[in-house]
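Engineer: This is the structure alone, sequence omitted:
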């Protein structure tokens, strides 16, 4: 088996899916799933039951045999965000590791959104053409809804809401036997949860196109022709589906749409949720896709392996997500952009000194973009507010650990300092603590270079000498404040890298 073949496994709310994929071509040699009712455990009992763990182990064992038959060595095993919502998720993770040898990688909601976006970039027909006008991607899993918007062909923003159809059904199942107007009550419940969510969305943009995808769309996937990725309908066609579902029995839906009877219970909340989103966003063209999280993992792995099945660099989405967060908290754009420019120049010119790579550069860029968001709460100790806001936010494409690293770097960009032995970062391993220290030191220097918030420095030369790092600035005005600030904040740089750093400059007028 060629080294380009990669095995993927995803634990979702309703099944364990898998594929064997050629990363060079994104062609799948095998793909399938094992039905496992994990979500029913999580949303009803808030934990994964022993018999469900047994079912996951059985699925893993069968998939392992298939991978072995194909000779697949490179394997990625992921668990959806809903899987890790279970109260006993860590215990189950350890049981799966001990019984199968597979360590399940957790996915945050922001990561899942990132991978699904990669899926549509890589596999959705005519995606670049469709997104020339406002397009919203709605991904519905059993436990949540992810809304990702595109304008003029570019990623705009992403929001998540914990309102998946299985979650709605489990919350409201008792009502079905006690009220006559169950559909109306469920609609009211969905509307109440959507109200604040929709209020936070940008209102200036129009989204005439809607792409629907996700593990909860079993009903709609029966409409997609075999071998195709999607089917298109319009508002009238979607209204017909809505009226049929809200006036039909479970038995009829099961037979008409070829659904297992245990999935029919999710059809009503799925359709009610989508109907409200279509109405609110006033979308006219509706594309129903069978793309899954699995497709996004394949595309991202191909990009990471050096292949280019996706034309858009995925880091653009991550950076845009950070800029959206900065805009939401009204960060000073001019200072933000100046800081980002300086810090990336420092990183690139001092590679021999810090020895870090592309991923660390991206984390530094994100930290420089959002380090001041805490000022929205209070300028006093704003770095502390930045820390907890970043930890509580959704940053597309970052792992939970990476997001915590960014939050910590942002905390130490200002007057606060980590202990020199980094003992106040016990939650991070030694290697990550050192990365945080290096990136924080670089960010402190970059922030100093615009201490006046007037963008006086118009050009910067970075020189790494045996005995010092010298910054030579061309400025539009006196930079005495920047020089004094660097003397104070640059002490941590010297402690981390063992070299003093100084700022020289001249005015350009």
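Structural biologist: Right, received. Where do you want to start? Keep in mind it's a predicted model, so treat the numbers as computed, not measured.

Engineer: use CA for all of it now, contacts and neighbours both
Structural biologist: Noted.

Engineer: Residue 318 versus the residue nearest to the spatial centre of the chain, what's the distance?
Structural biologist: Nearest to the geometric centre of the chain sits residue 110, at 2.3 Å (C-alpha atoms, centre = their mean). Per C-alpha to C-alpha, to the nearest Å, residue 110 is found 10 Å from residue 318.

Engineer: which neighbours do the two share?
Structural biologist: 395-398 (C-alpha atoms under 8 Å, 6 or more residues apart in numbering).

Engineer: Counting neighbours, which of these comes out on top?
Structural biologist: Compared across the shared contacts of residue 110 and residue 318, residue 395 has the highest neighbour count, 30 neighbours, by other C-alpha atoms under 10 Å.

Engineer: can you pull out the strands in the stretch 1-150 of the chain?
Structural biologist: Taking DSSP state E, counting those that start in this stretch as the test, the strands found in the stretch 1-150 of the chain are 5-11, 15-22, 27-35, 74-79, 105-106, 135-140, 145-151.

Engineer: Let's verify residue 288: helix, strand, or coil?
Structural biologist: Following DSSP: H, G, I helix; E, B strand; the rest coil, residue 288 is assigned to strand.

Engineer: Burial check on it, number of neighbours?
Structural biologist: Close neighbours of residue 288, defined as other C-alpha under 10 Å, add up to 22.

Engineer: do you know how far the nearest residue to it once chain neighbours are set aside is from residue 98?
Structural biologist: Spatial nearest neighbour of residue 288, excluding adjacent residues (C-alpha to C-alpha, 6 or more residues apart in numbering): residue 212 at 4.8 Å. Distance check for residue 212 against residue 98: by C-alpha to C-alpha, it reads 37 Å.

Engineer: Comparing the two, which shows the higher neighbour count?
Structural biologist: residue 212 (22 against 11).

Engineer: Tell me which other helices or strands the strand or helix carrying the more buried one touches.
Structural biologist: Assigned by DSSP states H and E, residue 212 belongs to strand 209-213. Where contact means 3 or more C-alpha pairs under 8 Å, 6 or more residues apart in numbering; DSSP states H and E, strand 209-213 is packed against strand 135-140, strand 285-289.

Engineer: put this beside the first:
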């Protein structure tokens, strides 16, 4: 297979980055060039709420230069992603339009969960090392300029991931107007970090053993590049990290600039980053710190290669999304046995109805997550469980899902026990995200209706929560979805509930569901 030249563009909080990659099924992914330009977009966003005209001008100029570099390399395809600095800017839509008009580049704003999942794919591209390390308790810590993401693995499964407001640019902004010595500054940063980690430790690290820490992000690359620990390779023990931290904490900003070869803007960000990594290392008690040396651009290239079947990962990322959802359901005390039965019914129904719903594997995954989380709101209120479930899902990042996908799932769960109103489906997602997905608002409403109809009917089949129809078989014949069970006991509750949900199902798909109970002769 021919080698494909691909460009990845990261419009980050502190830098614009361009990565040029050669990707092929035979040789995998190889970075052939990497260009970066420091521009503190996040400084404006986090302090003013929007990005100034001057920075937009500079950004468009640099992205225009990136276009020329891409042409020189004869790039066949590209992806350009923007993260928190633009995502949180009030004027983001006009910025995206300015970039498109002036450079021709279409930039997509990605959610935090998508951003971290993409970086995680870049780590997984180092398959042998990654699969070996995550066999033991492992935490991935990605300290960015706007926030930090802490993800926990246990025996090859992602069990939890949380976003913390511990980006280096944010921390520096909080302390910028407070005069302090080097020692005082370190203690102030530690207090900020410890405050944010306190709740995380109580909720997610209780009785969990973490042996390995994986550090990613631009900050950790700069920290290890210019000091003695760089000679140790990409794996560092806790004691070595401690010595490095102690030396860094004794340096002034001028000394950091000289030692690391960075400007003052970047030099002032290294100490906050070091504090976050060190405190998490102490908090988890990890013995080894792996620094695989990846950036977001590497993740974008890995995602593109995987999507276009140019590279194949041994790790199953869909399982990670499901594992995170299952752990979320466990946290909110969802009825596990009922959920397992409901999952079987809903997925069998989805597969049997493929010809009539026209949905794909991604929509199947969203249905599965909706099943897992459909009753999480009962943890707060049994009476208003669907509204509480909606709010929980909308307030919780699920790694690997876009904001729009999470919104679809939240609405499916909400309308599971509420009359469906096509004109009042609550969609908070901004219009530019609809365009990015290739969907209109009306098509998203229809998708929600389809998944809701399946969830409702599947839920009716386990009305008693006793799994009576676990042996059921499904097939579509003559505009009817025939569901047959050999259960011989009383299933009056299920039959009555099924009939109630059948009308909406038929309205959506034009197929009438019919429940049949086989009788022994």
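Structural biologist: Yes, it's here. Quantities reported herein were computed from a predicted structural model and do not represent experimental measurements.

Engineer: In contact with the residue nearest to residue 288 of structure 1, which residues?
Structural biologist: 137-140, 286-289.

Engineer: and the aligned partner of residue 253 of structure 2 in structure 1, how many residues sit next to it?
Structural biologist: Under the alignment (TM-score structural alignment), residue 253 of structure 2 pairs with residue 250 of structure 1. For residue 250 of structure 1, the count of nearby residues is 18 (other C-alpha under 10 Å).

Engineer: can you tell me which residues contact residue 250 of structure 1?
Structural biologist: Residues in contact with residue 250 of structure 1, defined by C-alpha under 8 Å, 6+ apart, are 261, 264-265.

Engineer: How about residue 498 of structure 2?
Structural biologist: With contacts defined as C-alpha under 8 Å, 6+ apart, the neighbours of residue 498 of structure 2 are 457, 460-461, 515.

Engineer: how about it, what's its partner in structure 1?
Structural biologist: The alignment partner of residue 498 of structure 2 in structure 1, by TM-score structural alignment, is residue 486.

Engineer: now do residue 313 of structure 2
Structural biologist: Taking TM-score structural alignment, residue 313 of structure 2 has residue 310 as its aligned residue in structure 1.

Engineer: same check, this time on residue 364 of structure 2
Structural biologist: Aligned partner of residue 364 of structure 2 by TM-score structural alignment: residue 361.

Engineer: in which helix or strand would I find that match?
Structural biologist: Element membership for residue 361 of structure 1, per DSSP H and E: helix 358-370.

Engineer: mind checking how far that helix is from the chain centre?
Structural biologist: Here helix 358-370 of structure 1 shows a centroid-to-chain-centroid distance of 15 Å under the convention C-alpha atoms, centre = their mean, to the nearest Å.

Engineer: Output the residue interval of structure 2 matched by the next helix or strand after it.
Structural biologist: Sequence order places helix 382-392 as the next helix or strand after helix 358-370 of structure 1, per DSSP H and E. On structure 2, the counterpart of helix 382-392 of structure 1 by TM-score structural alignment is residues 385-395.

Engineer: how about the matching stretch: buried residues?
Structural biologist: 385-390, 392-394 (16 or more other C-alpha atoms under 10 Å).

Engineer: Including distance to residue 240 of structure 2, could these go into a markdown table?
Structural biologist: Output for those, formatted as a markdown table (distance: C-alpha to C-alpha, whole Å):
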| residue | distance to residue 240 of structure 2 |
| --- | --- |
| 385 | 50 |
| 386 | 50 |
| 387 | 50 |
| 388 | 47 |
| 389 | 45 |
| 390 | 46 |
| 392 | 41 |
| 393 | 40 |
| 394 | 41 |
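
Engineer: Residue 135 of structure 2: which of the residues you listed is nearest?
Structural biologist: residue 393 (29.0 Å; C-alpha to C-alpha).

Engineer: my guess is the closest one meets residue 410, correct?
Structural biologist: Yes: using C-alpha atoms under 8 Å, residue 393 of structure 2 is in contact with residue 410, at 5.7 Å.

Engineer: where's the aligned partner of residue 322 of structure 1 in structure 2 relative to residue 397 of structure 2, distance?
Structural biologist: Per TM-score structural alignment, the equivalent position to residue 322 of structure 1 in structure 2 is residue 325. For residue 325 of structure 2, the distance to residue 397 of structure 2 (C-alpha to C-alpha) stands at 10 Å.

Engineer: likewise residue 243 of structure 2?
Structural biologist: In terms of C-alpha to C-alpha, residue 243 of structure 2 sits 35 Å off from residue 397 of structure 2.

Engineer: higher neighbour count, those two?
Structural biologist: residue 397 (21 against 11).
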